[in-house]
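Asks: 3D, please:
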Amino acid sequence: MRRLLSLLIVSVVTIGPAAAAGNAQKYDTATFATGCFWCTQATFQQLRGVVSVTAGFSGGHTKNPTYHEVCTGTTGHAESCNIVYDPKKITYDDLLEAFFKVHDPTQLNRQGNDVGTQYRSAIFYHNATQKKKAEYYIQKINEAKAYPNPVVTEVVPYTVFYKAEDYHQDYYNKNGDVPYCKYVIQPEVEKFKKIFADKLKTP
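Replies: Model (predicted):
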């Protein structure tokens, strides 16, 4: 699977230049939803070139939602992460590869035991290049039948991101002994580190 996704990345790179090429800003932003944002944050924080990962909410209609409101499934928001990265050190294509490895993109409105639209798989693109790359990547994954079922990831325009409450930020690193962290997030982080060993930050 890793080799297949890596080969797909080579194809995706030819679509267009990175958003931060030329005289553009120093850092770029990717916004992903992969289920529980604690897991998303804990894994993407490991990657070299990732400057910050903020847990929050995107894709809904409720302004300034609270975590408890989002949990009701009535806000339209998905638990998401804003990932600020240095395109000179890591590409959007690398982030897409990680995105499709940290969760199951074929599960509709759920990840494991977390069920609801707030746990849906989504890519909130910030520009036309991100949109094109995400759609191309999904097309190639489906054509290659990399997963038993088709990818159901939403590819939708980024509109707004609401930062989650402070206690959600860096949750795994601060609460490693909590059962959910120990038995759900930790195995995912360790698996992620093995898969992306060549892209991790230096300890």
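Asks: Only C-alpha atoms from now on, for both contacts and neighbour counts.
Replies: Noted.
Asks: What segments of the chain are helices?
Replies: 2-13, 37-44, 67-71, 92-101, 128-144, 171-174, 179-180, 186-195 (DSSP state H).
Asks: And Asn82, how close does it get to Ala33?
Replies: Distance, Asn82 to Ala33, using CA to CA, to the nearest Å: 9 Å.
Asks: ok, the closest residue to Val156 other than its chain neighbours - contacts?
Replies: Once flanking residues are discounted, Val156 sits nearest to Phe124: 5.1 Å by CA to CA, 6 or more residues apart in numbering. Counting by CA atoms under 8 Å, 6 or more residues apart in numbering, Phe124 makes contact with 30-32, 59, 155-158.
Asks: Now the buried members of those.
Replies: 30-32, 59, 155, 157-158 (16 or more other CA atoms under 10 Å).
Asks: Next, count neighbours for Lys63.
Replies: By the criterion of other CA atoms under 10 Å, Lys63 has 11 neighbours.
Asks: here's the other one to compare against:
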Amino acid sequence: MSNTKKAYIAGGCFWGMEGLFRNRKGILDTEVGYIGGENENPSYKNHPGHAEGIEITYDENQTSFKEILDYFYRIHNPTTVNRQGNDKGTSYRSAIFFQNEEEKAIAEEVIDIVNASKKWDGKVATTLEPYTKFWPAEPEHQDYLQKHPNGYTCHFERFEESFI
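Replies: Below you'll find the model as predicted:
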């Protein structure tokens, strides 16, 4: 019997993160969208303050929030503010949208572990933001890299070994 939960993160262009997370053990579903912004019903052309994020549905019997964050820090550069690769602006910030105090504490713990590892040049700049609402992106953005295998992404596994 599965123990299904959701996690909400942002780390640059949502396509690349979705493409890497979708095949991880315990990940049941991924959806790209907008989170943490100012307007209702955001769109690709109008999402002020929203990050390009992903909603990860996972089976807690197979993976944990901590393991999801560990992988998150291995596939994007968390030390750049509002930037990943060629993408610049608050839409491309590194953020964890915590749903409760337990998730916030886990996120803080993982950030401390990543900083202590000194694998990245500089300190983690990931923002910890309370979850408000996740708005799914338009259909053409869902599963983008499956539809366009050579499509743009700035995400890749930078470290094979786990931080945790």
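Asks: what's the TM-score for these two chains?
Replies: Once superposed, chain against chain, the TM-score is 0.91 (TM-score structural alignment, normalised by the length of structure 2); 160 aligned residues with a CA RMSD of 1.8 Å.
Asks: before we move on, back to that, with distance to Glu188 of structure 1 added, can I get the buried ones among the contacts of Phe124 of structure 1 in TSV?
Replies: Formatted as TSV, the buried ones among the contacts of Phe124 of structure 1 follow (distance: CA to CA, whole Å):
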residue	distance to Glu188 of structure 1
Ala30	21
Thr31	20
Phe32	17
Gly59	25
Val155	24
Pro157	28
Tyr158	27
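Asks: Look up how far Asn82 of structure 1 lies from the most centrally placed residue in structure 1.
Replies: In structure 1, the residue lying closest to the centroid (CA atoms, centre = their mean) is Phe32, at 3.6 Å. Remark: distance between Phe32 of structure 1 and Asn82 of structure 1 (CA to CA) = 7 Å.
Asks: Skip the chain neighbours and tell me the closest residue to the alignment partner in structure 2 of Asp86 of structure 1.
Replies: Here Asp86 of structure 1 is matched to Asp59 in structure 2, going by TM-score structural alignment. Excluding the flanking residues, the one nearest Asp59 of structure 2 by CA to CA, 6+ apart is Thr4, at 4.6 Å.
Asks: who touches the counterpart of that neighbour in structure 1 in this structure?
Replies: Using TM-score structural alignment, the equivalent of Thr4 of structure 2 in structure 1 is Tyr27. Neighbouring residues of Tyr27 of structure 1 by CA under 8 Å, 6+ apart: 20, 84-87.
Asks: how near is the counterpart of Pro157 of structure 1 in structure 2 to Gly37 of structure 2?
Replies: In structure 2, the residue matched to Pro157 of structure 1 (TM-score structural alignment) is Pro130. Pro130 of structure 2 sits 11 Å away from Gly37 of structure 2, going by CA to CA.
Asks: Equivalent analysis for Asn86 of structure 2, please.
Replies: Distance from Asn86 of structure 2 to Gly37 of structure 2, by CA to CA: 21 Å.
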